[in-house]
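J.: what would the 3D arrangement of this be:
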Amino acid sequence: MLQGQRKTTLPSSAELPCSDDIPVDNEDQNFIPNFLLFLLEFIWGNRNDWFFGVDMGVYHTTGVNPRVPVVPDGFLALGVPRRRKNTSRLSYVVWEENDVSPIFVLEVVSQTYGGEYDSKIEIYANLGVLYYVVYNPNFWKRDQHQPFEVYRLVDGKYQIQIGEPFWMPEVGLGVGRYLTQTGGLQREVLYWYNQAGVRYQTPEELLESYRNRFGDLNQ
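T.: Below is the predicted model of the structure:
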């Protein structure tokens, strides 16, 4: 009963801000998580029990104020509908998602340090995020960390993990880096991997592989 009474005093997603009008300060912070999202839409296209948010506010009750969100560069929640009421989410409001917190969070470190190794790691631990990935290809020496780090929540504390790609059994996916050609550029991005460590390819990569093997379909 107390749980139900508490929820009635919390604001709905329609009442909460869905944008702070502050742009990301580098291209990778937008591209990297969106790349993972589009790849996931391809490999999990027949599933409706997951949601991947990019640069979206996550409202929760484990902080000082439930009206103040944490905004990961990317996050994955499992066991929630792909679409709520057949429409897109304005934000991810944990108390409207049967108290399901994200199981995976990604932060891409930029020139302006955003607390990825201290303040945010504490927030995500309190929220119960099982896997926390920090991707820091450009400023890892400055921050005295590695370019790619995976943390797992153990007894309420994050422990850094070893291995890449790193397999996350509770998620059913692995994650790791790969140098690829996208948009006319060769760049390092993050990919999803299967349990055997095999990288999931994008539809474009599969089509190119098919053409290289069997020739252009239009010929």
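J.: can we go C-alpha only for contacts and neighbour counts from here?
T.: Noted.
J.: which residues are contacting stretch 199-219?
T.: The contact list for stretch 199-219 (Cα atoms under 8 Å, 6 or more residues apart in numbering) reads 39, 42, 43, 191, 192, 193, 194.
J.: just the buried ones from these, in PyMOL syntax?
T.: Of the contacts of stretch 199-219, the buried ones can be selected in PyMOL as follows, counting by 16 or more other Cα atoms under 10 Å:
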select buried, resi 39+191+192+193+194
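J.: just the ones of the contacts of stretch 199-219 in strands?
T.: Cross-referencing those against strands under DSSP state E gives 191, 192, 193.
J.: let me have those residues in JSON lines, adding distance to residue 148 as columns.
T.: Below are the ones in strands among the contacts of stretch 199-219 laid out as JSON lines (distance: Cα to Cα, whole Å):
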{"residue": "191", "distance to residue 148": "12"}
{"residue": "192", "distance to residue 148": "14"}
{"residue": "193", "distance to residue 148": "15"}
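J.: any chance you could map the helices in the chain?
T.: Applying DSSP state H to the chain gives helices spanning 2-8, 27-43, 119-127, 140-143, 203-214.
J.: just so I know, which of those lies nearest residue 159?
T.: Closest approach to residue 159 among those is made by helix 119-127 (10.7 Å; Cα to Cα).
J.: buried ones in that closest one?
T.: Here helix 119-127 shows 120, 121, 122, 124, 125, 126, 127 as buried, counting by 16+ other Cα under 10 Å.
J.: wait, which of these is closest to residue 12?
T.: residue 127 (18.8 Å).
J.: hang on, the earlier thing: between the ones in strands among the contacts of stretch 199-219, which is nearest residue 142?
T.: residue 191 (24.9 Å).
J.: thought that closest one was touching residue 176?
T.: Yes. Using Cα atoms under 8 Å, residue 191 is in contact with residue 176, at 5.7 Å.
J.: so what's in contact with these two at the same time?
T.: Joint contacts of residue 191 and residue 176 (Cα under 8 Å, 6+ apart) do not exist.
J.: ok, residue 138 to residue 106 distance?
T.: From residue 138 over to residue 106 the distance is 16 Å, taken as Cα to Cα, to the nearest Å.
J.: who's more crowded, these two?
T.: Higher neighbour count among residue 138 and residue 106: residue 106, with 21 against 13, using other Cα atoms under 10 Å.
J.: here is a second sequence; please produce its structure as well for comparison:
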Amino acid sequence: MSFARSIEQTDPPRPPRETLPTMYDLPSEDPEEPGLPDEFHDFQPELLRITFQPPSHQPEQVFSASDMNLYYDVRYPNWYKRPDWFGVVGVPRLYEGRDLRRSYVIWQEGISPVVVVELLSPGTEDEDLGRVERENDQPPTKWQVYEKILRIPYYIVFSRYTECLQVFTLQAGQYQELDLREPKIWMPDIGLGLGLWQGEYAGIHRLWLRWYDAKGHWISTEAEQERQRAEQERQRAEQERQRAEQERQRAERLAERLRFLGVDPDEDTP
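T.: As a prediction, the model looks like this:
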């Protein structure tokens, strides 16, 4: 067989995206991890997901997740972080437009999150705030991954114990904490703001992290929208009832005036 013939029979190299592991190949959970620490880590990310509605993107081009493996380095495909919540814009809501995600794999998706939220707990506070150092042969910390590898523009840290909100933004490649005059941050990149809202969610009244729009209005949940529609319908029904009562009173006053003039309003006119 000639050299030219052997080249003809050699398959062309496959693109890296096809040869690297996908979310189907990588584990989506670690049985050694202790899991979610409390109910707040269930409810708060859900409220963030429901109200994360960037006006610059259609809903089918917005993805967010909580407690999902985020694979970040193609050189070490088994390394991942597990943010309490993160949001991405410009990617299909479904993986490749057809499947629910098991994990978020950067080298498959091609787009890093625009914002990540960590909810402080006593066991994770030092790492979440960048106070932990790792040796060169160890995986990087969350802080290092978010800042240096993924370069996530907004890193939000909230403690439900102290009700303290901290916001870090990338400036010259490093996270700098913002001096917040109010517990909120506007993100022009996505046309949304994130702040602390005092109210009731999931039957619990407390401070929650919540998204708001350009007018400063908190983004409504579907349940709130339904309650608003029901209240508007109740108000319309009340207005109709009041108008009907006013008409009845006007008719009664007219009847009284006719009787005063000697005209029986109930008598049929010829």
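J.: tm score of chain vs chain?
T.: Taking TM-score structural alignment, normalised by the length of structure 1 as the basis, the two superposed chains have a TM-score of 0.83; 208 aligned residues with a Cα RMSD of 2.8 Å.
J.: would JSON lines of the contacts of stretch 199-219 of structure 1 with distance to residue 4 of structure 1 be doable?
T.: What follows is these, written out as JSON lines (distance: Cα to Cα, whole Å):
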{"residue": "39", "distance to residue 4 of structure 1": "37"}
{"residue": "42", "distance to residue 4 of structure 1": "37"}
{"residue": "43", "distance to residue 4 of structure 1": "37"}
{"residue": "191", "distance to residue 4 of structure 1": "40"}
{"residue": "192", "distance to residue 4 of structure 1": "38"}
{"residue": "193", "distance to residue 4 of structure 1": "40"}
{"residue": "194", "distance to residue 4 of structure 1": "39"}
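J.: out of the contacts of stretch 199-219 of structure 1, flag the one nearest to residue 28 of structure 1.
T.: residue 191 (13.8 Å).
J.: what is the equivalent residue in structure 2 for that closest one?
T.: Under the alignment (TM-score structural alignment), residue 191 of structure 1 pairs with residue 210 in structure 2.
J.: one more: residue 74 of structure 1?
T.: Per TM-score structural alignment, residue 74 of structure 1 is aligned with residue 85.
J.: so how far is residue 253 of structure 2 from that match?
T.: Counting by Cα to Cα, the gap from residue 85 of structure 2 to residue 253 of structure 2 is 65 Å.
J.: give me the more crowded residue out of the two.
T.: For residue 85 of structure 2 versus residue 253, neighbours defined as other Cα under 10 Å are more numerous around residue 85 (22 against 12).
J.: shouldn't the more buried one be in contact with residue 113?
T.: No. Applying Cα under 8 Å, one finds residue 85 of structure 2 not in contact with residue 113, separated by 10.1 Å.
J.: where along the stretch 151-270 of structure 2 do the strands fall?
T.: Taking DSSP state E, counting those that start in this stretch, the strands of the stretch 151-270 of structure 2 run over residues 154-159, 164-171, 174-177, 184-187, 192-201, 204-212.
J.: other residues contacting the longest one?
T.: With Cα under 8 Å, 6+ apart as the test, strand 192-201 of structure 2 has contacts from 43, 47, 53-55, 165, 183-187, 205-214.
J.: need the buried ones from the residues you listed selected in ChimeraX.
T.: Entered in ChimeraX, the line below selects the buried ones among those, by 16+ other Cα under 10 Å:
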select :47,53,54,165,183,184,185,186,207,208,209,210,211,212,213
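J.: still on that earlier bit, can the buried residues of helix 119-127 of structure 1 go into a markdown table with extra columns for distance to residue 216 of structure 1?
T.: Below are those laid out as a markdown table (distance: Cα to Cα, whole Å):
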| residue | distance to residue 216 of structure 1 |
| --- | --- |
| 120 | 48 |
| 121 | 48 |
| 122 | 52 |
| 124 | 47 |
| 125 | 50 |
| 126 | 52 |
| 127 | 49 |
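J.: closest to residue 50 of structure 1 among these?
T.: Nearest member of the buried residues of helix 119-127 of structure 1 to residue 50 of structure 1, counting by Cα to Cα, is residue 127, at 17.9 Å.
J.: how about the nearest residue to the closest one, chain neighbours excluded?
T.: Excluding its sequence neighbours, the residue lying closest to residue 127 of structure 1 (Cα to Cα, 6 or more residues apart in numbering) is residue 62, at 6.0 Å.
J.: separation between residue 253 of structure 2 and residue 240 of structure 2?
T.: 20 Å.
J.: same question for residue 61 of structure 2.
T.: When residue 61 of structure 2 is compared with residue 240 of structure 2 (using Cα to Cα), they lie 43 Å apart.
J.: ok, back up a step: ok, now which ones touch the match of residue 74 of structure 1?
T.: Applying Cα under 8 Å, 6+ apart to residue 85 of structure 2 gives the contacts 45, 48, 64, 65, 66, 67, 116, 117, 118.
J.: which of these are also in contact in structure 1?
T.: Of the contacts of residue 85 of structure 2, the ones still in contact in structure 1 (both residues aligned by TM-score structural alignment, their matches' Cα atoms under 8 Å) are 45, 64, 65, 66, 67, 116, 117, 118.
J.: ok, the second one - contacts?
T.: Residues counted as contacts of residue 64 of structure 2 (Cα under 8 Å, 6+ apart) are 49, 85, 86, 87, 88.
J.: redo that, cut-off 7 Å
T.: 49, 86, 87, 88 (Cα atoms under 7 Å, 6 or more residues apart in numbering).
J.: next, format the residues you listed as JSON lines and append distance to residue 100 of structure 2.
T.: Converted to JSON lines, the contacts of residue 64 of structure 2 look like this (distance: Cα to Cα, whole Å):
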{"residue": "49", "distance to residue 100 of structure 2": "15"}
{"residue": "86", "distance to residue 100 of structure 2": "16"}
{"residue": "87", "distance to residue 100 of structure 2": "15"}
{"residue": "88", "distance to residue 100 of structure 2": "15"}
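J.: what's the most distant pair in those?
T.: Spanning the widest gap among the contacts of residue 64 of structure 2 are 49 and 88, at 11.0 Å by Cα to Cα.
J.: trace residue 187 of structure 2 over to structure 1, please.
T.: Residue 187 of structure 2 maps onto residue 168 in structure 1, by TM-score structural alignment.
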